[in-house]
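# Sequence isn't available, so here's the structure alone:
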């Protein structure tokens, strides 16, 4: 349940960042994953929708990877974004589907390597949209009209539901170090679907959300699109699939090839992709800099 306690918001952010960095203790570790010596490939997914739905949704991908890699695959979905970071840091995962921010948070603690991301079906590029949406009858049509109103972020470690909405609000003159004053109330819904519902039903005036999730919620009839409007948006570097840097090169390249070879339209639609392309750490350098500047990473040592 969302909590409308203005004073608690900085604490929530601090706890979220601390939770994702606690195991690092200020320095990186080497991921202990050695899946090439195991039968099982352990795959983690950030819960960009309700966790119980996420695991079921990605079952076709699990089956595809089993077939392509010739080994059993197990999916893990944490209750929040930092749970997937912690699982990778502690060596409980071999492959993880991170957002750009969770990748950056993981990278501060453990050697992980982004290998592929999707070409977005809407933009035709490696980037997708982070949106700020408002209720149609909220009286808010621009970021400048949020003073004295309420705003919902998603999970504190969400790229499109936290980092980029923070960036948009900061660029519009709201002070992130002072709880985005003069916005009256800032809350954390825990996920994109919860943010969409909060804006739709008027619990908050506006919120940050991933554009693709909003489109899927509309398509599935889970929200009424006529009650929501987009008031700002930014392009975001795509979600990276990341492996432990210590992974055997043959397995690493096998995983990369499995994604690059996906051509089943139904599976690509499920994954919100036209196709996959290779990426590396440099593709996320700007995102990491934004995350550090806006207080979502530990300061660079």
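Looks like it arrived, so ask away. Since the structure is predicted, the reported quantities are computational estimates derived from the model, not experimental observations.

# alpha carbons only for contacts and neighbour counts from here, please
Fine.

# if I pick the residue nearest to residue 280 when sequence neighbours are not counted, what's in contact with it?
Once flanking residues are discounted, residue 280 sits nearest to residue 114: 5.3 Å by C-alpha to C-alpha, 6 or more residues apart in numbering. Contact analysis of residue 114 by C-alpha atoms under 8 Å, 6 or more residues apart in numbering lists 240-243, 279-281.

# Quick check on those residues: which are buried?
Neighbour-count burial (16 or more other C-alpha atoms under 10 Å) applied to those gives 240-243, 279.

# Check which helix or strand the residue lying closest to residue 75 once chain neighbours are set aside maps to.
In space, residue 75 comes closest to residue 43 once its chain neighbours are excluded; the distance is 4.9 Å by C-alpha to C-alpha, 6+ apart. Using DSSP states H and E, residue 43 maps to strand 41-45.

# count of residues packed around residue 52?
12 (other C-alpha atoms under 10 Å).

# Same check on residue 172?
Neighbours around residue 172, by other C-alpha under 10 Å: 12.

# cool, and the one 10 residues further on?
By the other C-alpha under 10 Å criterion, the neighbourhood of residue 182 contains 14 residues.

# Which residue, neighbours along the chain excluded, lies closest to it?
residue 147 (5.0 Å).

# Correct me if wrong: the one you found contacts residue 184.
Yes - under the criterion of C-alpha atoms under 8 Å, residue 147 makes contact with residue 184 at 6.7 Å.

# show me the contacts for the residue nearest to residue 75.
Residue 43 neighbours (C-alpha under 8 Å, 6+ apart): 73-76, 93-97.

# same question, residue 100
159, 237-240, 284, 287-288.

# Of those residues - the most surrounded one?
Counting by other C-alpha under 10 Å, top hit in those: residue 159 with 29 neighbours.

# Tell me which stretches of the stretch 101-250 of the chain form strands.
Taking DSSP state E, counting those that start in this stretch as the criterion, the stretch 101-250 of the chain carries its strands at 112-120, 127-135, 150-153, 185-188, 206-210, 228-237, 241-244.

# One more to weigh against that first structure:
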């Protein structure tokens, strides 16, 4: 999947995936050990292509089956709102949400964050959002981007690393925030919603955008995979972002929540951690996302982000 067209193809492919998710859908379920539902329905990241789900994530399914004693069924929602709806509608038992999606949930949803990843690059449960430009562009600061009125590539409105904090960086450097809340704080030129970190990097690389926001670890992974050339980007500014939590639906019992959380926290195999792009897992708590929620509210009202 290459180029900016991939974001449109991804949406179509994931929509089809909703109809093809798992053999466990529609079957009767019974509680397994510790009250974990059998089968256990898990929502993957919306960026996971359905054609790759079963083969790519088979090691995780096998590990969780061995740890929990239940069948594990994966599905990939179309986007972050769909992932949240799946939890609210009890269509999945556990799902991985972007931190911004979880931070915006209503307390009445009673969704429980279980665990979040320890980032391999920062060594803690927060990772880095970055605003980047093409190396050699002559742009040396976020203020330069704002003054130039550059077009900005952003991942989408449901991404803390690919949208919220890059916009905050631009706003703090003097970008205008037109329109009623939630205001879109951007440089003078239009933004380009790319859908993925790969598309953001490519847009900056080929000059479609003058700057782009994405997770720094995503950029480094793309460089390691040779999807983009190493050294082709300059990082202007970064901001720490809470990790993406695995969240349990309302009604999943405490014993089942604890068992699932313990299974993630016990992952130690390097191959499995590499698959999950994590150094390990630690417990997640609602308070971990309080600052992110406040930052999102400040961005909507035009206040400065600390």
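Okay, I see it. Given the structure is predicted, the values throughout are model-derived calculations rather than measurements.

# any idea how far the residue of the first structure positioned farthest from its centre is from residue 116 of the first structure?
Centroid-distance maximum for the first structure: residue 37 at 29.8 Å, with C-alpha atoms, centre = their mean. Residue 37 of the first structure is 23 Å from residue 116 of the first structure, where distance means C-alpha to C-alpha, to the nearest Å.

# Kindly report the same for residue 153 of the first structure.
27 Å.

# And these two? Which one has more around it.
Neighbours per residue (other C-alpha under 10 Å) separate residue 153 of the first structure from residue 116, with residue 153 holding more: 28 against 24.

# Contacts only, for residue 247 of the second structure.
Residue 247 of the second structure touches 94-97, 111-115, counting by C-alpha under 8 Å, 6+ apart.

# I meant residue 275 of the second structure, not that one.
residue 57.

# mind checking what it lines up with in the first structure?
Residue correspondence to the first structure (TM-score structural alignment): residue 275 of the second structure is matched to residue 270.

# residues near the residue mapped onto residue 133 of the second structure from the first structure, how many?
Residue 133 of the second structure maps onto residue 134 in the first structure when the alignment is built from TM-score structural alignment. For residue 134 of the first structure, the count of nearby residues is 30 (other C-alpha under 10 Å).

# And for the one 4 residues further on?
Around residue 138 of the first structure sit 17 other residues, with neighbours defined as other C-alpha under 10 Å.

# Could you do residue 201 of the first structure as well?
14.

# And residue 197 of the first structure, by the same measure?
19.

# Translate it into the numbering of the second structure.
Residue 197 of the first structure maps onto residue 202 in the second structure, by TM-score structural alignment.

# Spatially nearest residue to its match, not counting backbone neighbours?
That would be residue 3: by C-alpha to C-alpha, 6+ apart, it lies 6.8 Å from residue 202 of the second structure.

# go on, residue 98 of the second structure?
residue 244 (4.8 Å).

# gap between that neighbour and residue 81 of the second structure?
Distance from residue 244 of the second structure to residue 81 of the second structure, by C-alpha to C-alpha: 15 Å.

# same check, this time on residue 139 of the second structure
35 Å.

# More neighbours: these two, which one.
residue 139 (18 against 13).

# check contacts around the more buried one.
Contacts of residue 139 of the second structure by C-alpha under 8 Å, 6+ apart are 133, 145.

# now with 7 Å?
residue 145 (C-alpha atoms under 7 Å, 6 or more residues apart in numbering).

# Over to residue 235 of the first structure?
127-130.

# cool, now which of the residues you listed survive the switch to the second structure?
Retained in the second structure by both residues aligned by TM-score structural alignment, their matches' C-alpha atoms under 7 Å are the following of these: 127-130.

# Turn those into TSV, columns for neighbour count and distance to residue 266 of the first structure.
Below are those laid out as TSV (neighbours: other C-alpha atoms under 10 Å; distance: C-alpha to C-alpha, whole Å):
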residue	neighbour count	distance to residue 266 of the first structure
127	19	21
128	24	20
129	21	22
130	26	24
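
# quick revisit: which position in the first structure pairs with the residue nearest to residue 98 of the second structure?
So residue 244 of the second structure corresponds to residue 239, using TM-score structural alignment.

# Please tell me how far the most centrally placed residue in the second structure sits from residue 162 of the second structure.
The centroid of the second structure falls nearest to residue 98 when counting by C-alpha atoms, centre = their mean (3.9 Å). To residue 162 of the second structure, residue 98 of the second structure is 10 Å away according to C-alpha to C-alpha.
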